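Asker: coordinates only, sequence not included:
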């Protein structure tokens, strides 16, 4: 069924097919139509941040930015789901076209620019969802917010999503919001994390629960930069790190149609780059902070490689677009997880 749908959708513009798919899932979830994509996935219980996941394969942020299809993705067997990136105010994102398939490389280029309906809308969708599993909410800053005021946007989002999230991801690594990646380094990173951690304590006291904070980093980092980020993460006592976001590199896709489009590249060409960042990060963190691995995970073997490199859990996105829900089943059944 998925291959038939994909054949039709891949004849359309990438963003049009994305929107059609989400609209279908939104309407089909919690109805008999969900049997078209619902599947049983092997149980491989995995511990992460004090939570027990039914399996270690999650949905990465970016696919369901507004949290409209949480129940549909849960029915596909994901071990956990991350929605967003969401910003304080709704924003249209960058001009279209802004999403491109590089089919020969099983890759995607996007420069969406945090297009979303705003944090209030997302919270309402989460409230309406029947999903009771682990839900991450990924937050960012609005494009119009100056870099020096970025903390304000993250705090606005944190306060609104805190009671509804199993964990909160701080996205400072998208290449599609000007200046955002500058927040990954040195004093800017430490000031941001300090403010976020202070607010986390206030919110924990107010809501009577501790919601872990994770930071999502870019794959386009030198070994020295990774060391610096690891030091900042340890110093601020962030609970987790997600490695990695999309890359601005075009290694491995030279000459392919759409390869020269601006934006972040994800999918197969990211596999080795993201794997190497995970390995370096794991060495730098020395087990102090757990890692969520994402980027080019397209098979049980690449998933196992990421776990062996030091990730505790995994996320998929682009490969899921190309392979469908079967990818979840294939990875979960084919990996060995630590208990």
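Answerer: Yep, it's here. Keep in mind it's a predicted model, so treat the numbers as computed, not measured.
Asker: going forward, measure contacts and count neighbours with C-alpha atoms only.
Answerer: Fine.
Asker: can you map out the strands along the chain?
Answerer: Taking DSSP state E to define them, one finds strands in the chain at 46-48, 51-53, 57-59, 80-86, 99-102, 107-110, 135-139, 167-171, 213-217, 240-243, 264-267, 291-294, 313-316.
Asker: residue 330: which of those strands is closest?
Answerer: strand 57-59 (10.5 Å; Cα to Cα).
Asker: on that earlier part again, columns distance to residue 40 and mean neighbour count on top of the strands of the chain, output as CSV?
Answerer: Output for these, formatted as CSV (distance: least, Cα to Cα, whole Å; neighbours: other Cα atoms under 10 Å):
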stretch, distance to residue 40, mean neighbour count
strand 46-48, 17, 17
strand 51-53, 15, 16
strand 57-59, 13, 27
strand 80-86, 14, 27
strand 99-102, 29, 20
strand 107-110, 27, 24
strand 135-139, 19, 27
strand 167-171, 25, 24
strand 213-217, 29, 23
strand 240-243, 26, 24
strand 264-267, 25, 26
strand 291-294, 23, 29
strand 313-316, 18, 26
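Asker: against that first model, consider the following:
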């Protein structure tokens, strides 16, 4: 495709500026049809996904282009993270391409225009029902300066539940000080109680997004709480604060690392949660997925759905279509008749 020709010029532009340019281009592009359910369709948490490939949160923070991303072939698009109040995020520069490592480091800090603006925008978007229109996830967060972060999550749940096919509770970003403490057992129980009370009985399913930098005891505690609650799935995982061997000169930048160096850690963490939940809870595999083979390995390890973002920085907009077609080929090669049949089959 044409992206490899344009990439050198794009990479000479500051990463955050290049991202805003990409969003503007997507908003101006002609509408494309979302993927139709076919061989790769799968039911998760009462939702029908046309295929298991989703766009991870972070790309479309303000919910500006979900329909355009469906048009690229994603079966699901997760917008956000969105906070109750507008938030500028951390000082710039805060987004770094690690080209030699095919990775990204970000310390954005939940920069977004706030919940009310996003809700108004999402309420206006054209929608088709069910898998034919794509599954919209809304990733919710808390403001950095909030005196009551649990109240922030409850407020965002009330605001976004009518607009979302599912809600993703993000307590695993490393770029908001103290946020990951909500993964602690006592704090997590209180948070989820508040979210489910705010959602009500008829609201959309809720997923929890967890960090890859967890100890075995943390994994067991989160799994136990998840199974005892009304959670419909775990998103495994967010970016990592760890630093495997990297070649880029920007490897020492602080923030969350994503992309290829996260692949093995994210896969291991997915296996850990599959074991800890005994396969009783849907898992969404995220981190370092850049090919159909990566996505297939995550599905075989226990993921019902997968998500990507950083790989598109290096592979461009044709990547979702390539992965979807590759998954169809791999599923046939290994003798499965559906994605659901392949989940956890490694």
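Answerer: Alright, I've got the coordinates. Values in this document were obtained by computation on a predicted structure and should not be read as measured data.
Asker: on that earlier part again, so can I have a markdown table of the strands of the first structure showing distance to residue 226 of the first structure?
Answerer: A markdown table is the format used below for the strands of the first structure (distance: least, Cα to Cα, whole Å):
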| stretch | distance to residue 226 of the first structure |
| --- | --- |
| strand 46-48 | 22 |
| strand 51-53 | 27 |
| strand 57-59 | 24 |
| strand 80-86 | 23 |
| strand 99-102 | 29 |
| strand 107-110 | 24 |
| strand 135-139 | 21 |
| strand 167-171 | 16 |
| strand 213-217 | 9 |
| strand 240-243 | 11 |
| strand 264-267 | 19 |
| strand 291-294 | 13 |
| strand 313-316 | 19 |
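Asker: the ones you listed: which one's closest to residue 153 of the first structure?
Answerer: Going by Cα to Cα, the one of the strands of the first structure nearest residue 153 of the first structure is strand 135-139, 8.7 Å.
Asker: what's the mean gap between the closest one and the aligned bit of the second structure?
Answerer: Superposed on the second structure, strand 135-139 of the first structure shows a mean distance of 0.3 Å to its aligned residues (mean Cα distance after the TM-score superposition for the first structure).
Asker: ok, now how distant is residue 184 of the first structure from residue 136 of the first structure?
Answerer: Distance, residue 184 of the first structure to residue 136 of the first structure, by Cα to Cα, to the nearest Å: 20 Å.
Asker: please name the nearest non-neighbouring residue to residue 205 of the second structure.
Answerer: Nearest residue to residue 205 of the second structure, sequence neighbours excluded (Cα to Cα, 6 or more residues apart in numbering): residue 166, at 5.0 Å.
Asker: was I right to think that neighbour contacts residue 206?
Answerer: Yes - counting by Cα atoms under 8 Å, residue 206 is a contact partner of residue 166 of the second structure at 5.8 Å.
Asker: map the residue nearest to residue 205 of the second structure across to the first structure for me.
Answerer: Aligning on TM-score structural alignment places residue 166 of the second structure opposite residue 167 in the first structure.
Asker: check contacts around that match.
Answerer: 134, 135, 136, 137, 211, 212, 213, 214 (Cα atoms under 8 Å, 6 or more residues apart in numbering).
Asker: if you set the cut-off to 10 Å instead, what comes out?
Answerer: When contacts are counted by Cα atoms under 10 Å, 6 or more residues apart in numbering, residue 167 of the first structure touches 49, 82, 134-138, 161, 210-214, 239-240.
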